[in-house]
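Visitor: A predicted structure for the sequence below; I have some questions about it.
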Amino acid sequence: MKLKPLAGGLLALTLATVAGCSGSSSTPTNNAPDSGTITVKGYSGIFEDVFKKSVIEPFQKKYPKIKVNFVGSANSAENLASLRAARNNPDTDVSIMDISTSGTGNKSEVFQPLDPAKVPNMKDIDPRGKVEGNYGPALTFDSLVLLYNESVSPAPTSWNAMWDPKYKGKVVVPAQPDIQGAGLMLIENAKAGGDYTKSVDQGVARLKQLAPNVQTWSPQPDSYTLVQSGTAALAVGWNARGQYYADESHGKLKVAIVDEQTIFQINTINLVKDSPSPAAAQTFINYTLSPESQESFTEAMYYAPTNTKAKPSEKALKRTSLDPEKSAEILQVDWTQVAENREKWTQLWRREILAS
């Protein structure tokens, strides 16, 4: 598995591994495309709430004979672990997770290729979100941002704001293996002149310097809540959720536009191998990739659409990661390599950063 650079400095996942024959499963299979029950596993919390309202509910109105159950996971690593645990008897049909984790799932045959005839909307997916071998493509585009409380003045314009001594004990960073922490490490590594494909030592050194300012590396319930309440002043987060919570909090939480590089985050939607209801699952996946569904989710939560035919309002699009103001400086990242280094980097964080 490898990543191919694309125009604009972004990346698309290239999969060299082709799934083999399906293993045996004791789960009964329903192959009807317009009826049955499917289980979708994805992010819990506000993502789940908004996804149900803006995507699942309209889908079930269009396909009333297909029942959709959504099971929330705290993060992609937890999602993949649960799918692996059920490989001999899959209980999930569709899984939504970040591209670095889904790449691991594709390679290890947790997922299976989609049938282009059953998921025709795949052909309209932005090249940055296409996955070779017809594996699950990008459902959403997003980017890493700096969140700040309304009390912070002036508004931060650099990641460096988190290192300011006045914010000692007021900064939140979700630690590796969360890709928010990994992303910040890669950004700082690049700023210091490092090449993460060879070493992340310079990024680790920067985060060790940040440690005295960090209130928590494991925010509960999440970074957005801590910043909104004023418990934290600054935090690393995702643009889509940040924009949503900025509205919900009436400006108590704000999203900074940093004058530096950020990372581009992709969530993919995947068909679980030996899915109990593969036909209905692909009907659902095709719907989520449709212009109408993509527009609905963008308007509701500011994830950038991946279908090139989707036309959300200019107002909503400007608040997504596809706004030129947010995507001009994108750090090129081979998420396959990030996935391969996940455990190594996690141990490095524990020794060098979290112990600081």
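Guide: All right, it came through fine.

Visitor: C-alpha from now on. contacts and neighbour counts both.
Guide: OK.

Visitor: Could you check which helix or strand contains Tyr244?
Guide: Assessed by DSSP states H and E, Tyr244 sits inside helix 239-248.

Visitor: which other residues reach the next helix or strand after that helix?
Guide: Where DSSP H and E defines the elements, the next helix or strand beyond helix 239-248 is strand 253-256. Contacts with strand 253-256, where a contact means CA atoms under 8 Å, 6 or more residues apart in numbering, come from 145-150, 155-157, 224, 227-228, 239, 242-243, 245-246.

Visitor: okay, now the one to match up with it:
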Amino acid sequence: MVSRRTFLATTAAAAMAGTFKAQAASFDGQTLRVQFWGGSDGLAIQKYIVDPFMKATGAKVVVEEGVTSASIAKVTAQKNDPQIDVAFLDDVGVFALNRQGLLDKIDLSKVPNAKDVYPAFILDGGFGIGFWTYITTILHNTKGPAPASWDDLWSPAYQGKVLVPAITDTQALLLTVMAAQLGGGSLENLDPAWPRLKALKPQIFSFIENRALDAQVLQAGQATVAVDIPTYFKPYMSGSSDIGVTTDLKEGYFAITGAAVLVKGSKGDRDLAHAFINQALSPDAQAGFATDVWYGPTNQKTVVSDSAAPYVVHTPEQLAKAIQVPRLELVNKRPEIVENWNKIFFS
């Protein structure tokens, strides 16, 4: 007997191997230039996309690293002589670059795995496609009950017990949006957020700046909840850890998508570029991302390991509760949020 998990993994691997075998002859000796994040994200991409792709196709992949803002700046600066063929960046980069006319639309007919990607991850009319998603949610000390709502952060039970993101992090902007929503507002109407954030001040244990120390505080129960991205705490959460992650909040949780784009006018072979994106969308690669960096899959056929499942969004029911904030609009609101945030918490 073969389990469903083993069968799906074996079938996906065989299909991938067959596809790459057919492509290898035409891609042997060719070069693709790509840009993506460094750190643990970059290591996962190297392991599950770059290395197997080069081995299977014979192509050379030249990697440059940079966060999303750096990638946007680089593609923009090189618009008259593009040096990057494929860029991986947060969804805001798709919208920012496409508004400048710097992207080519992805030909989904050349990306077989795209047919299994949840439609919500086909971005900006097909100029970007998501290959992982990560969440901003509430982590908690598991010796107590998990929060059921964002509104619980204001509960007397959490007075002086909340770890809050620093305003330099996107998570603080998203918490502000949630504060506005809980007060009847929205991203477009942030006014209700300010009294809610003022009321949050007595709840705060500290602002998140050093995850190693913050994990110790959360583990010890000095703080009992934290608003953050779970993967940042991953290095400090062993099997016996008392730190848990909730993916069952009444209002949902914020999701950001890591996406692939084709840079307009780049010099690399377009079939090679599409094949590289196809590898990013493969169930094998996305299962690896879930395990190694706790980023959820966008391909519906991905089988997430039992060890990663509690920390990533991966089921249709979970994805239905993901809050996708318009990223360009959030960036535009950032100065207003930062100004009011600093007045509330530091004046």
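Guide: Great, that's in hand. Small disclaimer: the values here were computed from a predicted structure and weren't measured.

Visitor: Give me the TM-score for this pair.
Guide: TM-score of the superposed chains, computed with TM-score structural alignment, normalised by the length of the second structure, equals 0.74; 311 aligned residues with a CA RMSD of 3.3 Å.

Visitor: residue boundaries of the strands in the first structure?
Guide: For the first structure, the strands defined by DSSP state E occupy 2-5, 11-14, 36-43, 66-73, 94-98, 111-112, 138-149, 171-172, 214-216, 234-238, 253-256, 264-272.

Visitor: what's the most buried one of those strands?
Guide: The highest mean neighbour count among those, using mean count of other CA atoms under 10 Å, belongs to strand 171-172: a mean of 29.

Visitor: That one - contacts with which helices or strands?
Guide: Applying 3 or more CA pairs under 8 Å, 6 or more residues apart in numbering; DSSP states H and E, we find strand 171-172 of the first structure packed against strand 214-216, strand 234-238.

Visitor: That one vs the second structure, mean deviation?
Guide: Taken against the second structure, strand 171-172 of the first structure registers an average deviation of 2.7 Å after superposition, with mean CA distance after the TM-score superposition for the first structure.

Visitor: now that strand: which residue numbers in the second structure?
Guide: Structural correspondence for strand 171-172 of the first structure: residues 163-164 of the second structure, per TM-score structural alignment.

Visitor: Hmm, Pro305 of the first structure is touching Phe141, no?
Guide: Yes: counting by CA atoms under 8 Å, Pro305 of the first structure touches Phe141, with 6.5 Å between them.

Visitor: Contacts for the helix holding Tyr244 of the first structure, please.
Guide: Contact with helix 239-248 of the first structure is made by 142-145, 147, 224, 252-255, 300-303, 319-321, as judged by CA under 8 Å, 6+ apart.

Visitor: repeat that for 10 Å
Guide: With contacts defined as CA atoms under 10 Å, 6 or more residues apart in numbering, helix 239-248 of the first structure is touched by 46-47, 140-150, 223-225, 228, 236, 251-257, 265, 298, 300-304, 316, 319-321, 326.

Visitor: Trace Arg342 of the first structure over to the second structure, please.
Guide: Under TM-score structural alignment, Arg342 of the first structure pairs with Val331 in the second structure.

Visitor: how much space between that match and Tyr295 of the second structure?
Guide: 23 Å (CA to CA, to the nearest Å).

Visitor: who has more neighbours, these two?
Guide: For the pair Val331 of the second structure and Tyr295, the greater number of neighbours falls to Tyr295 (30 against 14), based on other CA atoms under 10 Å.

Visitor: Show the contacting residues for the residue lying closest to the more buried one once chain neighbours are set aside.
Guide: Leaving aside its sequence neighbours, Tyr295 of the second structure sits nearest to Tyr134 (CA to CA, 6 or more residues apart in numbering; 5.0 Å). By CA under 10 Å, 6+ apart, Tyr134 of the second structure lies in contact with 229-231, 253-258, 290, 293-297, 311-313, 322.

Visitor: Just give me how far the longest helix anywhere in the second structure sits from the chain centre.
Guide: As assigned by DSSP state H, the longest helix anywhere in the second structure is helix 4-27. Distance of helix 4-27 of the second structure from the chain centroid (CA atoms, centre = their mean, to the nearest Å) equals 26 Å.

Visitor: what comes up buried for that helix?
Guide: Neighbour-count burial for helix 4-27 of the second structure, counted by 16 or more other CA atoms under 10 Å, picks out Leu8, Ala9, Ala12, Ala13, Met16, Ala17, Phe20, Gln23, Ala24, Phe27.

Visitor: Report how many residues lie close to the closest residue in space to Tyr48 of the second structure that isn't next to it in sequence.
Guide: Counting by CA to CA, 6+ apart, Ala285 is the residue found nearest to Tyr48 of the second structure once chain neighbours are left out, at 4.9 Å. Here the number of neighbours of Ala285 of the second structure (other CA under 10 Å) works out to 23.

Visitor: Against Val304 of the second structure, how distant is the closest residue to Val338 of the second structure other than its chain neighbours?
Guide: Nearest non-adjacent residue to Val338 of the second structure, counting by CA to CA, 6+ apart: Ile167, 6.6 Å away. Separation of Ile167 of the second structure from Val304 of the second structure (CA to CA): 32 Å.

Visitor: Map Asn278 of the second structure onto the first structure.
Guide: Mapped onto the first structure by TM-score structural alignment, Asn278 of the second structure lines up with Asn286.

Visitor: same question, Phe88 of the second structure
Guide: Under the alignment (TM-score structural alignment), Phe88 of the second structure maps onto Ile96 of the first structure.

Visitor: how far away is that match from Ser73 of the first structure?
Guide: Separation of Ile96 of the first structure from Ser73 of the first structure (CA to CA) stands at 10 Å.

Visitor: where do the contact lists of the two overlap?
Guide: Lys41, Gly42, Tyr43, Asn79, Leu80.

Visitor: can you redo those as TSV with distance to Val272 of the first structure?
Guide: As requested, those are exported to TSV (distance: CA to CA, whole Å):
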residue	distance to Val272 of the first structure
Lys41	10
Gly42	13
Tyr43	16
Asn79	12
Leu80	10
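
Visitor: Can you pick out the most distant pair from those?
Guide: Of all pairs drawn from those, the greatest distance, 11.6 Å, lies between Tyr43 and Leu80 (CA to CA).

Visitor: which residues do the two both contact?
Guide: With CA under 10 Å, 6+ apart, Tyr43 of the first structure and Leu80 have common neighbours Ser73, Ser95, Ile96, Met97.
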